[in-house]
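S.K.: Need coordinates for the below:
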Amino acid sequence: MNLLFLADPLESFKTYKDTTFSMMREAQRRGHRVAACEPRDVSWRSGGRVQAQVREIVLTGQEGEAWFEVAGRPVRALSEFDAVLMRKDPPFDSEYFYATHLLEQAEREGARVFNRAASLRDHPEKLAVMEFPQFVSPTLVTRDEAEVRRFHDEHGDIILKPLDGMGGKGIFRVRADGLNLGSITETLNGGGTTTLMVQRFVPEISAGDKRVLVIGGKPVPFSLARIPQGTEVRGNLAAGGKGVAQPLTARDHEIAEALGPVLAARGLLLVGLDVIGDWLTEINVTSPTCFQEITEQTGFDVPAMFLDALEAALAAK
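M.R.: Now for the predicted structure:
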């Protein structure tokens, strides 16, 4: 198969932990051809097909910047590839939004895009949990400071975060004393112009913010618990959390098995569910990670499971 990865610059990959790299490595191991481009390389001329200046690459097996070699730099229509894998990291800004529209046009031209372009737009990673209230701790989405204060009065210990944040950025905890609640709310809601999310604090964060991967509607049997370090309340690896792989709990299975088929039917081949304790906190669809950490710590081959699911999805066309 010919696979195109729409991703961040290859030179920026940290290959020792990068999930997209692990996908490419497994694809090449199976004999598939790999190409890559960035969103800025994609264009659409009136009367033509969505196309991109791509780099056809070969993985060298080396470390550092020499991990790939470029075999060619053709301009190709996205529909010429067997699959296009959208692996551009957040933020989900205007350019990401426009990229999904170009990908959706490529789908109309026959391209197979994973995750599906419209589903990327329709599942904002924090708001998406609200569709499944049976799995979510008390949560409020608002831009109204008075509503935030009422929620705090009700629950005492809360987390506030921006809807477009990633890697733990912009997350605040306010305890029962309400210290700095007004200032934090004003910072996140831009004085009432920006919507934010407020959730009851889940103390089980001390045991980790678990990333539960769902591939082709089925859960990977191990999660990666991202455990906060020191005085930090955030477990995100980007915020210094320690990643510890562990078997899924019964509750993890319950959540993943309930959501998996629903999300897969919407064209979401790969989903990363964030679970703290027994509660679902986010549904990550843009560029879920943690393949290498889980594989290295447990021996379960997550990239192989992903390629199996991708090949099955393409065969079912």
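S.K.: From now on I want contacts and neighbour counts done on CA atoms only, so please keep to that.
M.R.: Will do.
S.K.: Tell me where the stretch 101-250 of the chain has strands.
M.R.: 113-114, 139-142, 158-162, 172-174, 196-200, 209-215, 218-219, 222-227, 242-247 (DSSP state E, counting those that start in this stretch).
S.K.: Contacts only, for residue 174.
M.R.: With contact set as C-alpha atoms under 8 Å, 6 or more residues apart in numbering, residue 174 has these partners: 157, 158, 159, 160, 180, 181.
S.K.: Next, the second sequence, to be compared with the first:
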Amino acid sequence: MTIKLGIVMDSIKNIDIKKDSSFAILLKAQEKKYQIYYMEINDLYLIKNKSYARTRLLKIEKNKTKWFYFISEQYIKLSQLNIILMRKDPPCDSKFIYATYILESAEKEGVLVINKPQSLRDCNEKIFATSFPDLTPDSLVTSNSLLIRKFIKQHNDVIIKPINSMGGNSIFRINKNDHNISVILEIMTKKNNSYCMVQNYLPEIKLGDKRILIIDGKPFPWCLARKPQKGETRGNLSAGGIGITQKLSEDDYKIANYVALKLKNMGLFFVGIDIIGNKLTEINITSPTCICEIESYCKISITELIIDGIEKKLSQKDKHI
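M.R.: You can find the predicted model right below:
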């Protein structure tokens, strides 16, 4: 049987194929002779509680000048697909939330959706980490500037970041003597109208912000430690961080294994967790990255593990029909 795989992602026209994790997964799926149905978030729709989408049959190749071809366009019921990968990048705004309702309808119609739509709604990538308070830095989630000032006074050195962003965007490091506190808090809270997260600064960031990939409840044994450049606080690759592939430490395994059990139980099949030192800082569930960077060094196929895991889930689902 030919497996029909749908993917919801940002425009494929704008990706960097050298490091795009969605592209890497699709390459492996194509190698396995899957039919790939490409969708963007605006293509999804619902009629009488049945899920549909405008799709384009997709062919891809490792060619930096022309990496994709649309073979045909079809409006289909999502129930015609075997699996849908939801790989839309943040922000997880109202459009993203509405899309999860449509994908949840597809799930009820028998489609395997990765990651589970309800969990995509329930688990904000910043706030979800606080579900494990023993593993995380001291954290404050608020839109109240006065509470943030008290937190800064208590910890002296803190990181403040938006709840609904990615890639190191709008992350500030502040200490209690910073002359720019007022303007930073005005910007971050939109004058007490927008939530943000504040955490105590972890000096271990100098050794790297470790991205650990978890596939179907199992941590991959290598991670990418993203080290900030001199004069920077952020280790994100998109913010100029330098990625170094390394084996998971004993502490990394302890944290990853502890978190992985809950992730699997919530239908979160492919996840990237971030660890600084021995502290869990984020749980990335929308479109985890760093597949290409890790694979290029350790020579173990992460995409093979993902596709094998998908096929196992499809097989288990078929047995219960």
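S.K.: The helix or strand encompassing residue 281 of structure 1 vs structure 2, mean deviation?
M.R.: Using DSSP states H and E, residue 281 of structure 1 maps to strand 279-284. Between strand 279-284 of structure 1 and the aligned residues of structure 2, the post-superposition mean distance stands at 0.5 Å (mean C-alpha distance after the TM-score superposition for structure 1).
S.K.: Check which helices and strands that strand sits against.
M.R.: Counting contacts by 3 or more C-alpha pairs under 8 Å, 6 or more residues apart in numbering; DSSP states H and E, strand 279-284 of structure 1 packs against strand 270-276.
S.K.: Check the mean deviation of the strand it packs on from structure 2.
M.R.: Mean for strand 270-276 of structure 1 is 0.6 Å (mean C-alpha distance after the TM-score superposition for structure 1).
S.K.: elements contacting that strand?
M.R.: Counting contacts by 3+ C-alpha pairs under 8 Å, 6+ apart, strand 270-276 of structure 1 packs against strand 209-215, helix 250-264, strand 279-284.
S.K.: Next, the mean deviation of the longest one compared to structure 2.
M.R.: Its match in structure 2 and helix 250-264 of structure 1 itself, once the structures are fitted together, sit a mean 0.8 Å apart by mean C-alpha distance after the TM-score superposition for structure 1.
S.K.: what angle sits between that helix and strand 270-276?
M.R.: Angle of helix 250-264 of structure 1 versus strand 270-276, following axes from the mean of the first three to the mean of the last three C-alpha atoms, to 10 degrees, is 150 degrees.
S.K.: what does helix 250-264 of structure 1 contact?
M.R.: Counting contacts by C-alpha under 8 Å, 6+ apart, the residues outside helix 250-264 of structure 1 that touch it are 135, 212, 214-219, 269-270, 273, 275, 278, 280.
S.K.: quick one: the helices in structure 2?
M.R.: Secondary structure of structure 2 (DSSP state H): helices located at 21-31, 94-108, 117-122, 145-155, 181-189, 250-265, 291-298, 302-319.
S.K.: Turn the ones you listed into a markdown table, including distance to residue 206 of structure 2 and mean neighbour count.
M.R.: Converted to a markdown table, those look like this (distance: least, C-alpha to C-alpha, whole Å; neighbours: other C-alpha atoms under 10 Å):
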| stretch | distance to residue 206 of structure 2 | mean neighbour count |
| --- | --- | --- |
| helix 21-31 | 25 | 19 |
| helix 94-108 | 34 | 19 |
| helix 117-122 | 31 | 18 |
| helix 145-155 | 19 | 16 |
| helix 181-189 | 23 | 17 |
| helix 250-265 | 16 | 17 |
| helix 291-298 | 19 | 18 |
| helix 302-319 | 27 | 15 |
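S.K.: closest one to residue 284 of structure 2 among these?
M.R.: Taking C-alpha to C-alpha, helix 117-122 is the member of the helices of structure 2 nearest to residue 284 of structure 2, at 10.0 Å.
S.K.: what's the mean deviation for that closest one versus structure 1?
M.R.: Helix 117-122 of structure 2 sits 0.4 Å off on average (mean C-alpha distance after the TM-score superposition for structure 1).
S.K.: Structure 1: which residue goes with residue 299 of structure 2?
M.R.: Using TM-score structural alignment, the equivalent of residue 299 of structure 2 in structure 1 is residue 299.
S.K.: Could you let me know which of the contacts of residue 174 of structure 1 ends up closest to residue 188 of structure 1?
M.R.: Nearest member of these to residue 188 of structure 1, counting by C-alpha to C-alpha, is residue 160, at 8.2 Å.
S.K.: where's the nearest residue to that closest one once chain neighbours are set aside relative to residue 168 of structure 1, distance?
M.R.: Spatial nearest neighbour of residue 160 of structure 1, excluding adjacent residues (C-alpha to C-alpha, 6 or more residues apart in numbering): residue 198 at 4.5 Å. Distance, residue 198 of structure 1 to residue 168 of structure 1, by C-alpha to C-alpha, to the nearest Å: 14 Å.
S.K.: re earlier: and the residue nearest to residue 160 of structure 1, how many neighbours does it have?
M.R.: Applying other C-alpha atoms under 10 Å, we find 24 residues neighbouring residue 198 of structure 1.
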